[in-house]
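Student: Fold the following for me, if possible:
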Amino acid sequence: MSEITPELVRHLGVLARIQLDDEEVQRLTGQLDVIVDNIAKVSQVATPEVAATSHPIAMSNVFRADDETERLSPEQVLQNAPDAADGRFRVTAILGEEQ
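Tutor: Model (predicted):
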């Protein structure tokens, strides 16, 4: 027996605030039913003996170590800024109002 019914799809559409016509409800009912069946199949083979996997191959960090180096002073940072004030970059407001 199918777990996904047209009534459930309509209800989910209301919850998601998506207006669905009858054709979309019928199509989504079939598609969601297939998805639920496939998840059920995976759940049947997911036993404690099968290790959970987030990626099919081993992953490793490819980034360099985050080593602390010499820092720029605030004056050095702002020396080429088009506009600065009070030790900060000054930029044009993009929202049309000051914040």
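
Student: From now on I want contacts and neighbour counts done on CA atoms only, so please keep to that.
Tutor: Noted.

Student: how much space between L28 and V14?
Tutor: As judged by Cα to Cα, to the nearest Å, L28 and V14 stand 14 Å apart.

Student: Tell me which residues of the helix or strand harbouring V34 come out buried.
Tutor: Using DSSP states H and E, the element containing V34 is helix 22-45. Residues 25, 28-29 are the ones in helix 22-45 that count as buried (16 or more other Cα atoms under 10 Å).

Student: and for comparison, fold this next one:
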Amino acid sequence: MSQHLEHLEGSGESSLLASSLPGFPPFISPELIRSDIQDAKFENGATQVIVSLHKWPETAIRGTANRSLCSTCEISKDDAVFIIGSIWHGGGENKTDPSERRV
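Tutor: Got it, this is the predicted structure:
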């Protein structure tokens, strides 16, 4: 099951959690990431993904995510990106002024 949790970039903890349960086949439904209100950028918490993780051996995707492998899905307002649901992904930290925060 994919996780969608807030995390702080550079923190010691990861919210990019395993996307399937041990003993079960990977959950590979597509995930849609949309930006309806404003551009999704690193600064305002755009989704973080580990690209090509679905091609890794299962033994390589246990434990905590290595943040140096994360990429930011920056998209413009009203755009969208699809990812495979089995790729580790999570929301980034919103580092903008409070008046710029999305509701």
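
Student: tm score of chain vs chain?
Tutor: Remark: TM-score between the superposed chains equals 0.20 [TM-score structural alignment, normalised by the length of structure 1]; 34 aligned residues with a Cα RMSD of 3.9 Å.

Student: ok so, going back, and the helix holding V34 of structure 1, what other elements does it pack with?
Tutor: Under the contact definition 3 or more Cα pairs under 8 Å, 6 or more residues apart in numbering; DSSP states H and E, helix 22-45 of structure 1 sits against helix 6-15.

Student: helices or strands up against the helix it packs on?
Tutor: Contacting helix 6-15 of structure 1 under the criterion 3+ Cα pairs under 8 Å, 6+ apart are the following elements: helix 22-45.

Student: tell me the angle the helix it packs on makes with helix 6-15.
Tutor: Compare the direction of helix 22-45 of structure 1 with that of helix 6-15 by axes from the mean of the first three to the mean of the last three Cα atoms, to 10 degrees and you get 100 degrees.

Student: Name the next helix or strand following helix 22-45 of structure 1 along the chain.
Tutor: Sequence order places helix 74-78 as the next helix or strand after helix 22-45 of structure 1, per DSSP H and E.

Student: I84 of structure 2 is in contact with P30, isn't it?
Tutor: Yes: with the criterion set as Cα atoms under 8 Å, I84 of structure 2 and P30 qualify as a contacting pair; they are 4.7 Å apart.

Student: Have a look at the two and say which one is more surrounded.
Tutor: When I84 of structure 2 and P30 are compared for neighbours, I84 comes out ahead with 18 against 12, by other Cα atoms under 10 Å.

Student: I33 of structure 2 versus the more buried one, what's the distance?
Tutor: Computed as Cα to Cα, the I84 of structure 2 to I33 of structure 2 distance reads 11 Å.

Student: and if you look at V49 of structure 2?
Tutor: Distance, V49 of structure 2 to I33 of structure 2, by Cα to Cα: 11 Å.

Student: what residues do the two have in common as contacts?
Tutor: Taking Cα atoms under 8 Å, 6 or more residues apart in numbering as the criterion, V49 of structure 2 and I33 do not both touch any residue.
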